[in-house]
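> Predicted model and sequence follow; I will ask about them next.
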Amino acid sequence: MTSDVSAFIKSNEFLDAIRKRRSIYALDKDVKASKEEITATIQEAIKLAPSAFNSQSARAIILFGKESEKLWGEGGIVEKAIRKVLPEGQSFDSTAKKLASFNAGVGTILFFEDRSVVEGLQKQFPLYADNFPVWSEHSTGIAQFAVWSALADINVGASLQHYNPLIDEDVRDTFDVPASWKLRAQMPFGNIAEAAGPKEFQPISERVRILG
């Protein structure tokens, strides 16, 4: 890459935000952004995230404080679900530490896809019926990435977790989730107490081909 092109890439604010997005596991509650600013950032990112047929099927619930603790806290939803399937004799210690690290943040985003939207599109466009569930997964991934990057841009750390479907039923009951919303991911967030380590990349020449 020439120096001119390298400088051009480094000046791209969008790419800079993506560079800042990392899986942050060391969280605390000392965030500089306000609850309102964090909420608005999440809402705007989900609003702007593209989706197939402009379906806008992504849904989210933002949990702050005690509500987030219901998910990650000691004796909370995730711990109870994991203990039910934990093989006899296997230690829970490492999992407990992981859950405690999520609980140390200020909140959690629960990401869902609205199946009623997907089913409606399947009926409206039967030719593509088999594709809409796949495109729905694309949509939630894009929404998650958009939120994750937007939070990083305001110096709020996060990571993406997938304890679904183990926790689906308890999440639905605890947070009054509509029946058509399917849980896809959980994103604990908070202040970055410790930055992520260096990230290794595969050679981009092996991942992207250029023709012409």
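Done, it's in. Residues are numbered from 1 along each chain as shown.
> use CA for all of it now, contacts and neighbours both
Will do.
> what about residue 187, helix or strand, and which?
Residue 187 is part of strand 181-192 when elements are defined by DSSP states H and E.
> Give me the contact list for that strand.
For strand 181-192, contacts defined as C-alpha atoms under 8 Å, 6 or more residues apart in numbering pick out 24, 26-32, 59, 102-116, 140, 155-165, 168.
> Tell me which of the residues you listed fall in strands.
Secondary structure from DSSP state E places 27-28, 59, 107-114, 156-158 of the contacts of strand 181-192 in strands.
> Buried ones among these?
Buried by 16 or more other C-alpha atoms under 10 Å: 27-28, 59, 107-114, 156-158, out of those.
> And here is the other one:
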Amino acid sequence: MGKDFIAAVKDRRTYYGISKENVVSDERIKEIVQEAVKYTPSAFNSQSARVVVLLGAEHDKLWNITKETLRKIVPAENFGATEEKMNSFGSGYGTVLFFEDQSVVQNLMQQFEAYKDNFPIWSEQSSGMLQYVVWTALETEGFGASLQHYNPLIDEAVQQTWKIPNEWKLRAQMPFGKPTAQPGEKQFQPLDERVKFFS
């Protein structure tokens, strides 16, 4: 990677304007995701993260499923904005689906009774870290991405379409592609109200 870590952290933003133009090979995308899954930490080294990468027609299929699912619940007079948003996600190159394997979480809850209430929380924290690692890694390669949460509305259709095990719980969807528009300026709250430092 050409950027140092903090530069990559600063540059990672939410991109809604993305295109189907690729910026690196599919093999490189696979490598990024696999390395992120392998090296992102998890509680008790549980490795509960599961990921599905959809490219090309499979990516298009996801956002068509999401659009048609939302069409059933969003009033027709309000659906135009929803359809536009789905089309913007679908205009990207691919989507990363993030899951957490609940069988792993349940097994840990049974093995470590004293911590059982924490394992679902730790699973979510680990998933969030993985999402951030993948997002930032894609950004360093020249992709723009955003993080979406249409679960649980699309869970059943996703499981059926891509034969996803029932134990995998969908946590987020990350459409990505070559940026076609820059995100707006980001506003920040004062750091002295958010960070305490003692020495």
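Great, that's in hand. Not measured: the values here are computed from a predicted model.
> quick one on the thing from earlier: closest to residue 19 of the first structure out of the ones in strands among the contacts of strand 181-192 of the first structure?
residue 157 (12.7 Å; C-alpha to C-alpha).
> residues in the second structure matched by the lengthiest helix in the first structure, start to end?
Across the first structure, the longest stretch assigned as helix under DSSP state H is helix 132-153. Alignment of helix 132-153 of the first structure against the second structure: residues 119-140, by TM-score structural alignment.
> ok, and what's touching the matching stretch?
Residues from elsewhere that reach stretch 119-140 of the second structure, judged by C-alpha under 8 Å, 6+ apart: 1-3, 8-9, 11-12, 29, 32-33, 36-37, 40-43, 48-49, 98-100, 105, 108-109, 144-146, 171, 174.
> Only whichever of these are buried, select them in ChimeraX.
Buried members of the contacts of stretch 119-140 of the second structure, defined by 16+ other C-alpha under 10 Å, are picked up in ChimeraX with:
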select :8,9,12,29,32,33,36,37,40,41,42,48,49,98,99,100,105,108,109,144,145,146,171,174
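> Quick one: map residue 107 of the second structure onto the first structure.
Match for residue 107 of the second structure (TM-score structural alignment): residue 120.
> Secondary structure element holding that match?
helix 115-124.
> ditto for residue 171 of the first structure
helix 168-175.
> so that helix versus strand 107-114, what angle?
Put simply, helix 168-175 of the first structure runs at 110 degrees to strand 107-114, going by axes from the mean of the first three to the mean of the last three C-alpha atoms, to 10 degrees.
> what's the mean distance for helix 168-175 of the first structure versus the second structure?
By mean C-alpha distance after the TM-score superposition for the first structure, the fitted helix 168-175 of the first structure averages 0.4 Å away from its aligned residues in the second structure.
> Which part of the second structure matches that helix?
Aligning helix 168-175 of the first structure against the second structure (TM-score structural alignment) gives residues 155-162.
> what does the matching stretch contact?
Identification of contacts with stretch 155-162 of the second structure by C-alpha under 8 Å, 6+ apart yields 62, 65, 164, 165, 166, 169, 170.
> Neighbours of the last one, how many?
As a burial measure, residue 170 of the second structure scores 24 neighbours (other C-alpha atoms under 10 Å).
> ok and the strand holding residue 187 of the first structure relative to helix 132-153, angle-wise?
20 degrees.
> what about strand 181-192 of the first structure, how far off from the second structure?
Looks like 0.4 Å for strand 181-192 of the first structure (mean C-alpha distance after the TM-score superposition for the first structure).
> That strand to helix 115-124, inter-axis angle?
Strand 181-192 of the first structure and helix 115-124 meet at an angle of 130 degrees, taking the same axes, to 10 degrees as the criterion.
> Might you report the residue contacts of residue 49 of the second structure?
Here residue 49 of the second structure is in contact with 37, 98, 99, 100, 101, 126, 127, 130 (criterion: C-alpha under 8 Å, 6+ apart).
> same question but for residue 81 of the first structure, I mixed them up
Residues in contact with residue 81 of the first structure (C-alpha under 8 Å, 6+ apart) are 166, 167.
> just residue 78 of the first structure next, same as before
When contacts are counted by C-alpha under 8 Å, 6+ apart, residue 78 of the first structure touches 71, 72, 163, 167.
> go again using 6 Å as the cut-off
Residue 78 of the first structure makes contact with residue 71 under the criterion C-alpha atoms under 6 Å, 6 or more residues apart in numbering.
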